[in-house]
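Visitor: Only the shape, not the letters, is given here:
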C-alpha cells in the first residue's frame, strides 16, 4: 500500500471519438504527463489507426514512459463516414460496444486508475466511474457558453422555446438562458436544440449528459476567465468546481521544454487526416495578411450548391485564399462540372488542399482572416493568433460560438444560415479591408488576454496547477 501511495496518480482520459475532442484531450494528456502523472489515453480503434497513419503521435508520446494508449471499439463499421448528420450514430455504438469495454478495462488495468477524465458528452463514463468508485472529472470540449445552453435545455422546453415550430421567427430573442437574454436568438441555439421533435434522440442525449455534470467530481473547460467569465459564474451556481485551463494549445506551448516548442507547432499534430504541408510553402510566397483561410473542420458536410456559392464568393472577392476541402465534405460531389471561371480564379489567387496544419496556418504572417465553421478548437486557435473570423456554423456548439464571436466578443462576422456568393464576397472584403481595423483591434486585445492566461501566474496556468494537485490529493484518498 505504501508503494501505491508513492507512485504517481494514474489518470484515464476518454474522449468522444471525433477529431476536435481527441485533439484537445490529447493536449491535456500531454500536459498531465509533463507534470509527472501517469496517463492512459483511450482511443477508438478506428481513430487510433488514423492517428498512427497520419501523425507522429506514437513517436511523440514514446518519450513519456508514464503514458500509454489503449483502444476500444466505437461500435461502428470501419467504413462508416463519421461525419455530417451521421456523426450522432456514434452515440449508439458507444453505448452498446464501448461502455462494457471501458468497464472491463478499468477492472483489469494496472496500476489501478485513480481518476477518470471523461468527455462530458458521454454520460455513461460517469456511470461507470461511480459504479467502480473511481472519481470522474468531466472535460467539456465545447465552449462554456454552449455548455450553459445545453444545461438549461429543460428550461427551454418548459418555456416552449423547444421544439421549434414550423413558422418560428428565427431572430426572436431567447429570454430564458441566464446571461444571454439580450442577444441569443432562436437561430443561435445549438443545432441539437433546433428541432421540431421534443423526443429527438440527439436533443435528449445532450440534455441528459449535461445535467449529469453536477454529479461529476469537477468540470474542465478549454477556455479562460477573461473570455467566458460572465457565463462561468452562472455555471458555477450548478457546478461549483470548475477548472478553466485553456486555450490548451497555448498552455501546452508554455509548458513544453524549449527544444520541443517549435517542433510541436510545425511538425506534430493530432490529426485524423493526412496533413498537406505544401500550403505553408504557398503561404510563404504571399504578402502579409493578404490571405483568407477557409476551413469548415472535420465534420461539416455541404451540398454542391453551397460549395459553388462559397467558391464564387471567394473568387469574386479578389482576395487570395487557402481553402481546406476534405474529400468527404461535399455531398455527391466528385470534382466534376466546376465552372471554368472558378478554376481560373483559383489558379490566380487560391490554393486548395485536403487538410492543413491549422495552428501553424493561423499563426502565419500571410493570414488576414478565417472563414470558419466556429468549432471551439478553431475559434480558440484563431483567437490566440489574433485573426478575425467569418463564422458559418454547422453543428452542435458552433451556432452559439458564432453568435459570441460576432455579437459579444466582436472578433468577426456571423454568416449563419446564409450561403450566398454576394454575402461571402462582402464579408471577406469587410474582414480583409473595409472593417478590418476594428476587428483586428478586438482580436489583438483578446489574443493578449489569452496568452496572459496561460503564462506563469495567469488564471489558466494556475488552474492547471490546481487541477494537477487535486488529482494528486485524490489519489492519496483512494
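Guide: In hand now; what should we look at? What you see is a predicted model, and the numbers here were worked out from it, not measured in a lab.
Visitor: from here on, contacts and neighbour counts on C-alpha atoms
Guide: Will do.
Visitor: now the strand or helix carrying residue 21, how far from the chain's geometric center?
Guide: Mapping residue 21 onto the secondary structure by DSSP states H and E places it in helix 19-34. Put simply, helix 19-34 sits 12 Å off its chain's centre (C-alpha atoms, centre = their mean, to the nearest Å).
Visitor: Please name every helix or strand in contact with it.
Guide: Contact here means 3 or more C-alpha pairs under 8 Å, 6 or more residues apart in numbering; DSSP states H and E; on that basis helix 19-34 packs against strand 10-14, strand 38-44, helix 248-255.
Visitor: Could you tell me the angle between the shortest one and helix 19-34?
Guide: With axes from the mean of the first three to the mean of the last three C-alpha atoms, to 10 degrees defining the directions, strand 10-14 sits at 170 degrees from helix 19-34.
Visitor: The structure to be compared is supplied as follows:
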C-alpha cells in the first residue's frame, strides 16, 4: 500500500536495526539513501540502545517493547536472543496497529524474528547484513568448528589455516568472549536463515570480495544479494552515535605534529586488557 505525505505518494518502509552501534549506523545510512530516493522511512527500535529521533527528523520512529529488565542486560548474545523472543509479538502488534501500511520490512540479520512476523503479515522482507562477506563465512566456519568440538583450540593450533578459508588462521577466527558458545551458534543459525528474504543488502563491495560472494551464493543464500556498500560513503551525512562525542583529546592532539598520531578503533563494545594494550603499543612503534 502507499501512504500519502506532504511530498506526495511514497513507498512506506519500516527498518528494524539491531540495537548496537555497529548495526544501528549502517541501518540509518541505508534509511538515508532510501529516503533520498523518495521512500518514506520508519525506524522501529527497541527501548534498549535506541537512536535519537531528534537527530533524524526525516524519519518516523516507533518503539518496540523489548521486555528487557536490568538483570537481563548482560552479554550481547543473551540480549539479542531475549530481544528476538520478546519482540516478535510486540512488533507484529505494532504493525497491525498501523493498519499494515508498510510496503516492506528491512531487518538487521540478527533480528531473526523477522521471518515469523513477515510471514504472518504477508509482507515482503529484506535483510541487511552490516558485515562483509568474509565475516559471514568466518562465522559460519566458526559455528561448524564449535559443533565439531574444535573450539576452544589449543595454542599449538593458533597458526593453522582454517580449512577452506585460507589464509585465515585459527587465531583470526571471531570467537566471542562469552562462555555460551552454544548460544552463539544458535543465534548465528537463526540469523543466517536469509534464504527466506526477498533479498539481502550487504554492507560491502563485490569487487573486493568476489570469491567470497560466490561461496555464499553457492552454499548459503539463493536470494538476490545487493553488495551496495560501504553505506557510509554513499549516504548523506548522519550521526547515529549512542554516546556523546568525547572531545577531551582534542587539546592534546593539537599539540602534536602533523601525521605523528595513529588512531586505532576497536568499536563500541570491545574491551582489552593491559597486556594487549602494551602489545599494541609495541606493534605501533
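Guide: Yes, it's here. Being a predicted model, the structure only gives us computed values, none of them experimental.
Visitor: thinking again about what came up before, structure 2: matching residues for the helix holding residue 21 of structure 1?
Guide: Mapped onto structure 2 using TM-score structural alignment, helix 19-34 of structure 1 spans residues 21-36.
Visitor: May I see the buried residues of the matching stretch?
Guide: 21-35 (16 or more other C-alpha atoms under 10 Å).
Visitor: mean offset of that stretch relative to structure 1 (after superposition)
Guide: Its aligned residues in structure 1 lie a mean 1.0 Å from stretch 21-36 of structure 2 after superposition (mean C-alpha distance after the TM-score superposition for structure 1).
Visitor: what's that stretch in contact with?
Guide: 15-18, 41, 51, 108, 128, 130, 203, 231-232, 234-236, 238-242, 267-268 (C-alpha atoms under 8 Å, 6 or more residues apart in numbering).
Visitor: Same list, the helices and strands packed on helix 19-34 of structure 1, but as CSV with distance to residue 3 of structure 1 please.
Guide: Listed next are the helices and strands packed on helix 19-34 of structure 1 as CSV, based on distance: least, C-alpha to C-alpha, whole Å:
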stretch, distance to residue 3 of structure 1
strand 10-14, 13
strand 38-44, 15
helix 248-255, 29
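Visitor: Name the stretch from these that approaches residue 162 of structure 1 most closely.
Guide: strand 10-14 (30.9 Å; C-alpha to C-alpha).
Visitor: Now do that closest one: which elements does it pack against?
Guide: With contacts taken as 3+ C-alpha pairs under 8 Å, 6+ apart, strand 10-14 of structure 1 sits against helix 19-34, strand 38-44, strand 115-119.
Visitor: how about the ones you listed in CSV, adding distance to residue 465 of structure 1?
Guide: As requested, these are exported to CSV (distance: least, C-alpha to C-alpha, whole Å):
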stretch, distance to residue 465 of structure 1
helix 19-34, 10
strand 38-44, 16
strand 115-119, 16
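Visitor: and whichever strand or helix holds residue 451 of structure 1, which stretch of structure 2?
Guide: Residue 451 of structure 1 is part of helix 436-454 when elements are defined by DSSP H and E. Counting by TM-score structural alignment, helix 436-454 of structure 1 lines up with no residues of structure 2.
Visitor: Okay, buried residues for that helix please.
Guide: Of all the residues in helix 436-454 of structure 1, those buried under the rule 16+ other C-alpha under 10 Å are 436, 439-440, 442-444, 446-447, 449-454.
Visitor: Counterpart of residue 64 of structure 2 over in structure 1?
Guide: Residue 64 of structure 2 maps onto residue 72 in structure 1, by TM-score structural alignment.
Visitor: what residues are up against its match?
Guide: 42-45, 98, 101-102.
Visitor: And it, how close does it get to residue 93 of structure 1?
Guide: 11 Å (C-alpha to C-alpha, to the nearest Å).
Visitor: Same check on residue 49 of structure 1?
Guide: As judged by C-alpha to C-alpha, residue 49 of structure 1 and residue 93 of structure 1 stand 18 Å apart.
Visitor: Those two - which one has more neighbours?
Guide: residue 93 (16 against 13; other C-alpha atoms under 10 Å).
Visitor: tell me which element that one is part of?
Guide: Per DSSP H and E, the secondary structure element for residue 93 of structure 1 is helix 89-93.
Visitor: and for that helix, what span of structure 2 is it aligned with?
Guide: Helix 89-93 of structure 1 covers residues 78-82 of structure 2 once aligned (TM-score structural alignment).
Visitor: The matching stretch vs structure 1, mean deviation?
Guide: Mean deviation for stretch 78-82 of structure 2: 2.1 Å (mean C-alpha distance after the TM-score superposition for structure 1).
Visitor: Can you tell me the closest non-neighbouring residue to residue 152 of structure 2?
Guide: residue 146 (7.6 Å; C-alpha to C-alpha, 6 or more residues apart in numbering).
Visitor: Report how many residues lie close to the one you found.
Guide: Other residues close to residue 146 of structure 2 by other C-alpha under 10 Å number 17.
Visitor: could I get the buried residues of helix 436-454 of structure 1 as a markdown table with distance to residue 87 of structure 1?
Guide: Output for the buried residues of helix 436-454 of structure 1, formatted as a markdown table (distance: C-alpha to C-alpha, whole Å):
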| residue | distance to residue 87 of structure 1 |
| --- | --- |
| 436 | 36 |
| 439 | 34 |
| 440 | 35 |
| 442 | 34 |
| 443 | 32 |
| 444 | 35 |
| 446 | 32 |
| 447 | 32 |
| 449 | 34 |
| 450 | 31 |
| 451 | 33 |
| 452 | 36 |
| 453 | 33 |
| 454 | 32 |
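Visitor: Widest-spaced pair of the residues you listed?
Guide: 436 and 454 (27.0 Å).
Visitor: about what we covered before: go through the buried residues of helix 436-454 of structure 1 and name the one nearest residue 88 of structure 1.
Guide: Nearest member of the buried residues of helix 436-454 of structure 1 to residue 88 of structure 1, counting by C-alpha to C-alpha, is residue 450, at 31.8 Å.
Visitor: hang on, residue 321 of structure 1 is in a strand, isn't it?
Guide: Yes. Assessed by DSSP: H, G, I helix; E, B strand; the rest coil, residue 321 of structure 1 belongs to a strand.
Visitor: Cool, thanks, talk later.
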